[in-house]
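Undergrad: my questions are about this predicted structure, shown below with the sequence.
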Amino acid sequence: MLKGQLLFVAPFFFLWPLLQKRSMHALRVLAGFAATSALIVSPWLLRTPTAWAALAAVASISSLFVLRYKLPHGAVWLAGVIGCAVFVIGAFTGGSFAWLQVGFIYGTEHYPYLFITSCYNLPSLLSKVGLSLKDSFVSIHLGSMHLHVTLQWTLRLLYLGALALCARGLARHLRDRDPRVLIAIAAPWLLMLALLGQMHERYLMWGAVVSAVALGVSVRLSIIHFIISIASTTMIVHVMLIDKKLEATLPAIDVLKHIRSYGAIVVLGCVAVYLWNTLSIRIPIFQHREVRPGATSSLALAPEPEEA
């Protein structure tokens, strides 16, 4: 599903194998993403016979090169090269990038707000102290060059850093065969709404659904999953009530408006717990140990086997 907001989680699936030191698996992810995206948007990018001829030439030369030198993982390299070639050829032959402008860029430019309607996240708390999305958060002066990093990009960089931490925790949990690997997979979906600006209230629904994997990890994390689900439902109900604004629902709207800050704190706390479980390491005494076949506990009631 190539929805702009969901693609914020996409780097996680590249960082996951990369931090496991499986560079070829990471390359497979990039090549697959490039090839699939190119296939979908090729009708807009390759609009002339010249463009298709150029792509055929690139594909032919790349295929001959892979076959001639018998490159390992040749299909991966071929898919990546052809996928990238579609975008490059489209840019030089007058291809249309309207799909990018309308589908991905328009929303970020049309809604320059820290949050949309009712949202329990960090940007909603930042708006309470008077900050806005396009405020300059960090200014860097390098000689005659002035670099201003807006709050929007600061939150994005913070989120990307959190994704890298989640991928690192996931790699460690996989190595240790820790069930909290499920939490590491769910955490990016929760962090997306918790940290990023311009989020709608409904985007927590994906995090609430994915966080259901906590039922297979622990009771404590399962309770947090239900809290997140309640918060997601509350935000959606709040927006639905605002859309109708019936006389009978005005008191409920006021209550939900006043608890928004408290809801944001609760959601951020829940996400912090998930992130902590993604990054934390079990104390050795609490780690699961394999029981060797035939080994008996010193407190076992069964008679000890006689020595030969």
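TA: Yep, it's here. For clarity, every value in this text was computed on a predicted model and none was experimentally measured. Residues are numbered from 1 along each chain as shown.
Undergrad: contacts, neighbours, all on C-alpha from now
TA: Will do.
Undergrad: quick check: the gap between the residue nearest to Val41 when sequence neighbours are not counted and Ser222.
TA: Nearest non-adjacent residue to Val41, counting by Cα to Cα, 6 or more residues apart in numbering: Trp99, 7.7 Å away. Relative to Ser222, Trp99 is positioned 40 Å away (Cα to Cα, to the nearest Å).
Undergrad: show me which of the two is the more surrounded one.
TA: Ser222 (17 against 12; other Cα atoms under 10 Å).
Undergrad: check which helix or strand Val149 maps to.
TA: Using DSSP states H and E, Val149 sits within strand 145-150.
Undergrad: strands along this structure, start to end?
TA: 136-142, 145-150 (DSSP state E).
Undergrad: and the angle for the shortest one with strand 136-142?
TA: Compare the direction of strand 145-150 with that of strand 136-142 by axes from the mean of the first three to the mean of the last three Cα atoms, to 10 degrees and you get 160 degrees.
Undergrad: strand 145-150 packs against which elements?
TA: strand 136-142 (3 or more Cα pairs under 8 Å, 6 or more residues apart in numbering; DSSP states H and E).
Undergrad: which one of the strands of the chain lies closest to Thr233?
TA: Comparison of the strands of the chain against Thr233 by Cα to Cα identifies strand 145-150 as nearest, at 31.0 Å.
Undergrad: my read: Leu275 touches Cys166, true?
TA: Yes. Using Cα atoms under 8 Å, Leu275 is in contact with Cys166, at 7.3 Å.
Undergrad: what residues are shared contacts of these two?
TA: Ala184, Ala187 (Cα atoms under 8 Å, 6 or more residues apart in numbering).
Undergrad: which of these two has more neighbours?
TA: Between Leu275 and Cys166, counting by other Cα under 10 Å, Cys166 is the more crowded of the two (29 against 22).
Undergrad: next, the contact list for the more buried one, please.
TA: Cys166 neighbours (Cα under 8 Å, 6+ apart): Phe12, Ala184, Ile185, Ala187, Pro188, Leu275, Thr278, Leu279.
Undergrad: quick check: it vs Pro17, distance?
TA: According to Cα to Cα, Cys166 and Pro17 sit 12 Å apart.
Undergrad: structure B:
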Amino acid sequence: MSTATTRRPVEKDGSSTTANHPGADPDTARRTARGRVAVLHALRYAALLLVLGVMVGPFLWQLSTSLKGLRDQVFGYPPQLLPHEPTLSHYAAVTETVPVLRYATNSLVVAVSCAATNIVFGSMAGYAMARMTFRGRKIVFACFLATIIIPFESILVSEFLIVRSLGINDTLLGVMVPLAVTGLSVLLMRNAFAGLPAEVEEAAVLDGAGEWQRFWRIAMPSVRGTMAVVGIFSFVFAWDDFLWPLVVLSDPGNYTLTVGIQYLSGTFTNDQRVIAAGTMMAVVPLMVLFFSLQRFFFRGVGEGAVKG
């Protein structure tokens, strides 16, 4: 009995059709791979441009509105980003309506004080959490973490009652006390100190250095980048804070810049250009601060200050 054999179809040149399958062509595979990489890069840049537009777009719109002349439309269609008649008169109107320099000075005092206290007290508490051993340390650290997730509005009334009982309401000190140290500052400094090698402090112990000497002379100089991060965060938060100063302060002479600028909404309700100029005057100092200290900020991130 003869067995039937199945032969592969052979082309005219004698080669098998499976050998010439398109997937086996290396040039086609490379072109396909390059196409996929190009598509992925295009999607990545499209996502970055979308995020950039969402984050920077409102700022550019406010800046454009603050520079628009009276003939430029604010809410016209299509939207007009570049003003045809740019002017700085709206910034002059802000300074004539509210004492911007006084309010900015009050905000600067509060923000600088809060940045300094967060660096000092946050460093001390963070070092104790990372390097010192005592009973209940984990519970204390958990309490610090809990303060990060508790909304400030839920404790606003109790904070005000405490400040009033101390007799410091309607003062800049009353604004600074609740912001003197935050759980985030303690967390950042604790992680920074925990990342330091223990061998350095062990050598200092053998040399007779005490706890305070190790903290001040060895640990603190090693986490300068993280201290810059804590200072920037604390300064920005205190400068931008609106609700707490609005509740505590009643004397217009003690108003911070964010509270004082609110008067523009009532005086110039129909002129969004002046309101936009006031918001720009409150935002620009923060931008100058960050761009001048950004190298310290990124160095602090590199130290592992924001790692768990």
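TA: Perfect, I can see it now. Bear in mind that the values here come from a model prediction, so they are computed numbers and not experimental data.
Undergrad: overall similarity of the pair, as a TM-score.
TA: Remark: TM-score between the superposed chains equals 0.21 [TM-score structural alignment, normalised by the length of the first structure]; 106 aligned residues with a Cα RMSD of 6.2 Å.
Undergrad: could you dump the strands of the first structure to a markdown table with mean neighbour count?
TA: Listed next are those as a markdown table, based on neighbours: other Cα atoms under 10 Å:
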| stretch | mean neighbour count |
| --- | --- |
| strand 136-142 | 12 |
| strand 145-150 | 13 |
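Undergrad: which one of the ones you listed lies closest to Leu67 of the first structure?
TA: Ranked by Cα to Cα, the member of those that lies closest to Leu67 of the first structure is strand 145-150, at 46.5 Å.
Undergrad: who's in contact with the nearest residue to Thr150 of the first structure once chain neighbours are set aside?
TA: Closest residue to Thr150 of the first structure apart from its sequence neighbours, by Cα to Cα, 6+ apart: Ser136 at 4.3 Å. When contacts are counted by Cα under 8 Å, 6+ apart, Ser136 of the first structure touches His148, Val149, Thr150, Leu151.
Undergrad: try it again at 10 Å.
TA: By Cα atoms under 10 Å, 6 or more residues apart in numbering, the contact set of Ser136 of the first structure is Leu147, His148, Val149, Thr150, Leu151, Gln152, Trp153, Thr154.
Undergrad: could you say what helices and strands the helix or strand containing Val274 of the second structure packs with?
TA: Taking DSSP H and E as the definition, Val274 of the second structure sits inside helix 272-302. Here helix 272-302 of the second structure touches helix 26-67, helix 89-97, helix 100-131, helix 183-194, helix 224-240, helix 257-260, helix 263-267, going by 3 or more Cα pairs under 10 Å, 6 or more residues apart in numbering; DSSP states H and E.
Undergrad: Phe144 of the second structure is nearest to which of those helices?
TA: helix 183-194 (4.9 Å).
Undergrad: report the buried residues of the helix or strand following the closest one.
TA: Per DSSP H and E, the first helix or strand lying C-terminal to helix 183-194 of the second structure is helix 198-206. Across helix 198-206 of the second structure, burial judged by 16 or more other Cα atoms under 10 Å covers Glu201, Ala204.
Undergrad: circling back to that earlier point, among the strands of the first structure, single out whichever gets nearest to Met24 of the first structure.
TA: strand 145-150 (33.5 Å).
Undergrad: quick revisit: export the contacts of Cys166 of the first structure to a markdown table and tack on distance to Ile230 of the first structure?
TA: Output for the contacts of Cys166 of the first structure, formatted as a markdown table (distance: Cα to Cα, whole Å):
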| residue | distance to Ile230 of the first structure |
| --- | --- |
| Phe12 | 26 |
| Ala184 | 21 |
| Ile185 | 21 |
| Ala187 | 17 |
| Pro188 | 19 |
| Leu275 | 19 |
| Thr278 | 22 |
| Leu279 | 25 |
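Undergrad: and those, which of them are in helices?
TA: Judged by DSSP state H, the contacts of Cys166 of the first structure include Phe12, Ala184, Ile185, Ala187, Pro188, Leu275, Thr278, Leu279 as members of helices.
Undergrad: show me the helices in the first structure, by range?
TA: 10-19, 23-45, 49-69, 74-92, 98-100, 106-110, 122-128, 151-176, 181-195, 204-210, 219-244, 250-258, 260-279.
Undergrad: re the thing from before, export the helices and strands packed on helix 272-302 of the second structure to CSV and tack on mean neighbour count?
TA: Compiled in CSV, those are given as follows (neighbours: other Cα under 10 Å):
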stretch, mean neighbour count
helix 26-67, 13
helix 89-97, 16
helix 100-131, 21
helix 183-194, 25
helix 224-240, 23
helix 257-260, 23
helix 263-267, 15
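Undergrad: now those helices as TSV including distance to Val248 of the second structure?
TA: Shown next, in TSV, are these (distance: least, Cα to Cα, whole Å):
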stretch	distance to Val248 of the second structure
helix 26-67	29
helix 89-97	23
helix 100-131	13
helix 183-194	22
helix 224-240	14
helix 257-260	11
helix 263-267	17
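Undergrad: closest one to Ala204 of the second structure among these?
TA: Distance to Ala204 of the second structure, taken as Cα to Cα, is lowest for helix 100-131 among these, at 13.7 Å.
Undergrad: follow-up on the earlier one: let's see if you can find the most crowded of the ones in helices among the contacts of Cys166 of the first structure.
TA: Pro188 (29 neighbours).
Undergrad: what sits against it?
TA: Counted by Cα under 10 Å, 6+ apart, Pro188 of the first structure has contacts 8-12, 159-160, 162-167, 194, 207, 210, 271, 274-275.
Undergrad: quick one on the thing from earlier: angle of the strand holding Val149 of the first structure against helix 151-176?
TA: 70 degrees.
Undergrad: re earlier: from the contacts of Ser136 of the first structure, pick the one nearest Val66 of the first structure.
TA: Using Cα to Cα, the contacts of Ser136 of the first structure come closest to Val66 of the first structure at Trp153, 39.8 Å.
Undergrad: okay, now the closest one: neighbour count?
TA: By other Cα under 10 Å, neighbour count at Trp153 of the first structure equals 18.
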